[in-house]
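>>> sequence and predicted structure below; questions after.
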Amino acid sequence: MSDLETFGLIRNDFLRVPGDWPMSRVVRAMLDPARDASPAAPITAIVTDSDGRFAGFLTCVKAIQWLREDGARRKSVLGSDGSGAGSSEANAKQYALSGAEPISSGDCLSQIIEKVVASPALAAPIIEGDDFRGVVFIEDLFERVFEGVLVGDNAGFNPRDES
């Protein structure tokens, strides 16, 4: 199974990765066959700022065929409902935007976040690389300075619950 075919897999445990890792390295770590995988949800990163406080979610979903083939529509996709919006062709078309800065698989996570923050309406450009393609969504982004992220399944985890 190729990285592109398995790009939508999410890990059931957390994997801590440095903020200076390029996205391609993060994806390869997530797709490591030595780790258990569940096909139920896209890869989700819980993003924290330099103090470890919750700053937002970074969600990568499998690239959609029409986005790969139609260059005019490859500018950006916006996720709006906090649940991986854009994981279907209909949602992706609904939230397609123009003017977002391109993201490459070699960009580190902090660079990706900065690019998305600078884009209109938190637009999420397409990531493309030699080994995978995908879409990035940034939701509930509170901070712009990041030194690391937690990557994994956020099911049952409420980052706003400080009790």
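Structure's in. What do you need?
>>> every contact and neighbour count from this point should use C-alpha atoms.
OK.
>>> what's the one helix or strand residue 111 maps to packed up against?
Per DSSP states H and E: residue 111 is located in helix 109-118. Judged by 3 or more CA pairs under 8 Å, 6 or more residues apart in numbering; DSSP states H and E, helix 109-118 has no packing partners among the helices and strands.
>>> so which bits of that helix are buried?
Buried residues in helix 109-118, defined by neighbour count with 16 or more other CA atoms under 10 Å: 109-113, 115-117.
>>> which SSE is immediately downstream of it?
Downstream of helix 109-118 (by DSSP H and E), the next one is strand 126-128.
>>> what packs against the helix or strand following that next one?
Following strand 126-128 in sequence order, the next helix or strand is strand 133-139 (DSSP H and E). For strand 133-139, the elements it packs on are strand 54-62, strand 76-77, strand 126-128, judged by 3+ CA pairs under 8 Å, 6+ apart.
>>> try 7 Å
strand 54-62, strand 126-128 (3 or more CA pairs under 7 Å, 6 or more residues apart in numbering; DSSP states H and E).
>>> distance to residue 139 and mean neighbour count added to the ones you listed, as TSV?
Below are those laid out as TSV (distance: least, CA to CA, whole Å; neighbours: other CA atoms under 10 Å):
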stretch	distance to residue 139	mean neighbour count
strand 54-62	5	23
strand 126-128	16	23
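>>> this is the comparison structure:
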Amino acid sequence: MLDRTEIERLAAAAAALRPEWPIKSLCTFLARDHAHRSYADVAIALTAIAVDPKTKTPKRMNELGPWWGAAAAAFGDRANDTRYERCPVDGHRSYPAGNCGACRSEALATEPSETPREHVDIGAGPDLVRAAMRIHGVPTTDELRTRRAAEQQNLTEPGPVTEPMEEA
């Protein structure tokens, strides 16, 4: 990740190589499009396109080109300056050391499952609720099922046949 000072240094270096590229415009371009990259990657890519006679504007950096592999070839893994230590576990290298989400999820997966819960005696609670419902006339679940079945049966039974009304 590039900070403001690094962006200004890179812009000044590119402007020294290509005086027709204004430093302020280079700073804006680098901050907007390449601030997420490492300092070494951007420095080498920017230098490569600045000295290439085919390059008209620095926006050529937005294209795929050999300049992006140049830093890796020159510095190896140091080109990918991530500003923090990587997790040393194979397959977890994209996570920061000491705060690896993959390590945490693996640890959670290997922890023993939830301990069995003790049976809690709720005493007469349900019976008290049923008694209160009866006192206040609230129907029980069984009463509601019986009513619903009766209503369904009434809907499916044929009703009385009525004669069509005569037109006057």
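Thanks, I have it. Being a predicted model, the structure only gives us computed values, none of them experimental.
>>> can you calculate the TM-score here?
Scored against TM-score structural alignment, normalised by the length of structure 1, the superposed chains reach a TM-score of 0.22; 57 aligned residues with a CA RMSD of 4.7 Å.
>>> give the buried residues for the helix or strand where residue 75 of structure 2 lies.
Secondary structure assignment for residue 75 of structure 2, by DSSP H and E: helix 67-75. Buried residues in helix 67-75 of structure 2, counted by 16+ other CA under 10 Å: 67-68, 70-72.
>>> next SSE after that helix?
The element immediately downstream of helix 67-75 of structure 2 (helix or strand, assigned by DSSP H and E) is helix 101-110.
>>> following the chain onward from that next one, which element is next?
Helices and strands here follow DSSP H and E; after helix 101-110 of structure 2, the next one along the chain is helix 125-135.
>>> list the helices and strands that following helix packs on?
Looks like helix 125-135 of structure 2 contacts no helix or strand (3+ CA pairs under 7 Å, 6+ apart).
>>> residue 48 of structure 1 against residue 149, yeah?
Yes. If you go by CA atoms under 7 Å, residue 48 of structure 1 and residue 149 touch, sitting 5.7 Å apart.
>>> higher neighbour count, these two?
residue 149 (27 against 24; other CA atoms under 10 Å).
>>> the residue nearest to the more buried one when sequence neighbours are not counted: neighbour count?
Closest residue to residue 149 of structure 1 apart from its sequence neighbours, by CA to CA, 6 or more residues apart in numbering: residue 47 at 4.7 Å. Using other CA under 10 Å as the criterion, residue 47 of structure 1 is surrounded by 29 other residues.
>>> residue contacts, residue 47 of structure 1?
Contacts for residue 47 of structure 1 (CA atoms under 7 Å, 6 or more residues apart in numbering) come out as 54-58, 149-150.
>>> the same query, at a cut-off of 8 Å, please.
With contacts defined as CA atoms under 8 Å, 6 or more residues apart in numbering, the neighbours of residue 47 of structure 1 are 54-58, 146, 148-150.
>>> and these, which is closest to residue 133 of structure 1?
Residue 133 of structure 1 has its nearest neighbour among the contacts of residue 47 of structure 1 in residue 58, at 15.3 Å by CA to CA.
>>> that older thread, out of the helices and strands packed on strand 133-139 of structure 1, nearest to residue 136 of structure 1?
Evaluated over those, closeness to residue 136 of structure 1 peaks at strand 54-62, with 4.7 Å, by CA to CA.
>>> next secondary structure after the closest one?
By DSSP H and E, the next helix or strand past strand 54-62 of structure 1 is helix 65-69.
>>> which parts of that next one are buried?
Using 16+ other CA under 10 Å as the burial criterion, the residues of helix 65-69 of structure 1 that qualify are residue 67.
>>> so the residue nearest to residue 149 of structure 1 lies in a helix, does it not?
No. Counting by DSSP: H, G, I helix; E, B strand; the rest coil, residue 47 of structure 1 falls outside a helix, being strand.
>>> how much space separates it from residue 148 of structure 1?
Between residue 47 of structure 1 and residue 148 of structure 1 the distance is 7 Å, computed by CA to CA, to the nearest Å.
>>> can you check residue 90 of structure 1 too?
Separation of residue 90 of structure 1 from residue 148 of structure 1 (CA to CA): 33 Å.
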